[in-house]
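Participant: Dropping the sequence and predicted coords here.
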Amino acid sequence: MKRKIALMMALSLIVLSVLAGCGGNNDKPAESSGENTGTPAPQSQTASNSPEKDVDLRIINFRVEDKTFYDEINAKFEQEYPNIHIKYDAVPTKDYAQLKQARLTTGDVDLVGGGARDVTDPVIRDNWLDISGQPYLERFLPGALKSGQADGKQYLFPMLATSVVTYYNKKIFADLGLSVPKTWAEFVEVCEKIKASGVDPVMFGGKDQWPINMILIGLEAGIVQGSQPDFYSGMKTETTKFTDPAWVEVYTKLQTLSKYLQKNAVGLAYGEAPGLFAQGKAAMMIDGSWSSQQIEAANPAFEVGVFLTPGSDKAELNNTAPVSNGDSGWMIYKDAENKDAALKYLEFLSRPDNYKRYIEVAKMLPVMKDIQMSSPITQAIAQLLNQQTGFWESYQVIGAKYNYTDYAIRTILGNMKPEEAAAKMQQDFIDSKPNWK
């Protein structure tokens, strides 16, 4: 009997040893449970390294102003995924193209901050992973998703929308008995009354030159797209041209508006303008919705209102709000080593509580459904956006040449006539035809 018991014990040990050998390979990649990430990513989009192993998720971004949010959210993400260590680098926009190119060239990146232009350009688009089918994308507004689509695929994970509006000082308007202008004629009349009172009508930080585009975007929406929504679809065939009356009108009204800018407007740095406006140094400021954060920070007690810049003489056309849904978002590098970690990060950002926190901190317009905004200015801007059109820049032909910033600055300085600016734009566009994509 003792010999039988000993034999049975020996056999049991052998069986256990064999089973352990079959199931105990610690080097085998573990399957993602999908917990808190929606449906697990398709196999073709999942990185080869195990979610159990330590990985460095390498992220680059150009929105340095979002540092507070990303410091907070990255720490929160690492608590939930302790094996994923975030290496986050953000640099100003002027330095970002160089950083992005260097990191893509060396392959030292997983998540790349960018926008719609990174998707519309086929050469740049070839760098990105198709994230179509990720369940969390259903949380976003269709228009926002569309800005990051091409060839039936989704490449951009959108983070925000922006608009261009005219901010105005409610106290100055009330003191002068002014109403919000609905037409261009009313806008000029308001500017005249403000100027006559000794106050600068419009604050403009033009030292960096590119902010002139905010004024162009504000005027163009009602003048061009308000009356001709498909204007830019005819540019390649010259059915429509920059020399058409609509764009000459844009430059003409820009020139008129230049009379109401503060003295030495082209010498003021763009970043200084919102703070000065909040201090009451001018009655209005034509700028992007993103400046609401600086305005509120500069003077929390400041009573500010917003309206769409009335470029047209027809009030109904000025209800066309210029909106960009693809200014900022995320793309996954298609050859990234850590695709699985990058997909988890995007899912984490898309959770309503985390995304709402972003909107609260960044004070941007949300692109996700059912997100309430706490910023009074942002709420006021959102109420203007019922009838939307894209920033005219979003309809530019890839590879074409556009020097509108230079010509606009020359126009407000009086060095170029509106007709000449429009003609130069059209000539540049046609001359660049060999580079069109």
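Facilitator: Great, that's in hand.
Participant: C-alpha from now on. contacts and neighbour counts both.
Facilitator: Fine.
Participant: what's around Leu11, how many residues?
Facilitator: Counted with other CA atoms under 10 Å, the neighbours of Leu11 add up to 12.
Participant: which element follows whatever helix or strand it lives in toward the C-terminus?
Facilitator: Using DSSP states H and E, Leu11 sits within helix 2-23. Downstream of helix 2-23, the next assigned helix or strand under DSSP H and E is strand 55-61.
Participant: elements contacting that next one?
Facilitator: For strand 55-61, the helices and strands in contact under the criterion 3 or more CA pairs under 8 Å, 6 or more residues apart in numbering; DSSP states H and E are strand 84-90, strand 111-114, helix 339-350.
Participant: Pick the most deeply packed of these.
Facilitator: strand 111-114 (a mean of 24; mean count of other CA atoms under 10 Å).
Participant: hmm, who's touching that one?
Facilitator: 57-62, 100, 327-333, 342 (CA atoms under 8 Å, 6 or more residues apart in numbering).
Participant: Tell me the one among the residues you listed nearest to Met425.
Facilitator: Of all the contacts of strand 111-114, Met425 sits closest to Asp327, with 23.9 Å by CA to CA.
Participant: take the one below as the second:
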Amino acid sequence: MTKTIRLALLASTVLSGAAWAQDVTLTIESWRNDDLAIWQDKLIPAFEAAHPGIKVVFAPTAPAEYNAVLNSKLDAGSAGDLITCRPFDASLELYNKGHLADLSGLGSMANFSDVAKSAWQTDDGAATFCVPMASVIHGFIYNADAFAELGIEVPKTEAEFFAALDKIKADGTYIPMAMGTNDQWEAATMGYNNIGPNYWKGEEGRKALIAGTQKLTDPAWVAPFAQLAKWKDYLGDGFEAQTYPDSQNLFTLGRAAIYPAGSWEISGFNTQATFKMGAFAPPVAAEGDTCYISDHTDIALGMNAKSPNAEAAKTFLDWVGSAEFATLYANALPGFFSLNSSPVAMEDPLAQEFVSWRGKCQSTIRSTYQILSRGTPNLENETWNASANVIKGTETPEEAAKRLQDGLASWYEPQK
């Protein structure tokens, strides 16, 4: 080898290593201050061990203050390199303002489905600006000891579901189902958008609503309200004044047999409940029907478009899109499920039950979250109110559906 070639190789080696010659420190902005220990003790050490020269600092803000604080930092040019992304419009607005970089070309984006990426894309899907991290799955958590005691099989169909509720009610030991309507959002989130996808066929119906080819007054959208109207008889005395924490306590104290749930409850319920728990997916109309689950996109990570450490940030984001991160994150936070296409074995049995439904059912996201809640009246908030009213019996399923449809049609062109 000639001296010139040796010098050229040496120079290229020095230049290629120049980016990491000095430690680069990346800062993550997030609202998940409850995750601080997980990032510091598990996630960041795993990344740094494999990527010497890149240091990572997780710097969260209180959830209620996050949006305002982040926007101020971005406007002032003082925001961190990595931005934790809420789903849909809040992050889309950041991208449209030029605060989030387009990450469509990132290699790890190939590890995510269109549904997984939909919460962090432009409406036309041309740009994806955050790497999906986790979703929450809806279904029902039940007191397995109570089911065993009363001889109840886990329901798969609607008929079996209501037969189980009737049996629990007739026995009188347990409130059949723990849900209140005081806070309203649970009635929609763990009620309407939990059972609804089985009626409107998940993504098929959700996209048809956005396209204007289906209406909220169509049978597939009224039917979940009709089921919610039947829940009233199983919620226990005073459910109208029952708050979300009241419902959680009723269940974990062993006073209610079934809890319409989001998977985010798993960690808390594991520490509070003294009985064995199980979970079942929203029951289908008839045995053998295709099942659909709300597997709702919840959290992702993007890059500050003005980060001075863009290459190091992309290296980190590629790792966030890897199977290694998916396994670490999902097991550190049972109930927040990886959106990565690589299957993740869950160590928590209740979490494993929830995530196993992905292999049997079609995944969709909450019907109101993409595009349809941008106007006034806000469809998401109106669905809270309508769902609570239907359960209480102050509005019929048909009246609720018509009110929602009229509100949407008043500002959303495809529905006019």
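Facilitator: Perfect, I can see it now. Since this is a predicted model, take the numbers as computed values, not measurements.
Participant: Could you dump the helices and strands packed on strand 55-61 of structure 1 into JSON lines with distance to Ile131 of structure 1 added?
Facilitator: JSON lines is the format used below for those (distance: least, CA to CA, whole Å):
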{"stretch": "strand 84-90", "distance to Ile131 of structure 1": "20"}
{"stretch": "strand 111-114", "distance to Ile131 of structure 1": "12"}
{"stretch": "helix 339-350", "distance to Ile131 of structure 1": "8"}
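Participant: Looking at these, which is nearest to Glu296 of structure 1?
Facilitator: Per CA to CA, nearest to Glu296 of structure 1 of these: strand 84-90, 23.7 Å.
Participant: Strand 84-90 and the helix or strand that the closest one is followed by, what's the angle between them?
Facilitator: Using DSSP H and E, the helix or strand that follows strand 84-90 of structure 1 towards the C-terminus is helix 93-106. For helix 93-106 of structure 1 against strand 84-90, the angle by axes from the mean of the first three to the mean of the last three CA atoms, to 10 degrees is 130 degrees.
Participant: ok so, going back, and the helix holding Leu11 of structure 1, what other elements does it pack with?
Facilitator: Against helix 2-23 of structure 1 (3+ CA pairs under 8 Å, 6+ apart) you get no helix or strand.
Participant: what's the closest of the helices and strands packed on strand 55-61 of structure 1 to Gln209 of structure 1?
Facilitator: Of all these, strand 111-114 sits nearest to Gln209 of structure 1, with 21.9 Å by CA to CA.
Participant: If we ignore the residues flanking it in sequence, what's nearest the counterpart of Ile175 of structure 2 in structure 1?
Facilitator: Alignment note (TM-score structural alignment): Ile175 of structure 2 maps to Asp200 of structure 1. What sits nearest to Asp200 of structure 1 in space, not counting adjacent residues and going by CA to CA, 6 or more residues apart in numbering, is Ala282, at 4.8 Å.
Participant: Tell me how far that neighbour lies from Asn169 of structure 1.
Facilitator: Applying CA to CA, to the nearest Å, the value for Ala282 of structure 1 to Asn169 of structure 1 is 8 Å.
Participant: higher neighbour count, these two?
Facilitator: Taking neighbours as other CA under 10 Å, Ala282 of structure 1 and Asn169 compare with Ala282 leading, 24 against 21.
Participant: And that one, what's its match in structure 2?
Facilitator: Going residue by residue (TM-score structural alignment), Ala282 of structure 1 aligns to Ala256.
Participant: pretty sure that match contacts Leu250?
Facilitator: Yes: if you go by CA atoms under 8 Å, Ala256 of structure 2 and Leu250 touch, sitting 5.8 Å apart.
Participant: Now for the two: what residues contact both?
Facilitator: In contact with both Ala256 of structure 2 and Leu250: Ala178, using CA under 8 Å, 6+ apart.
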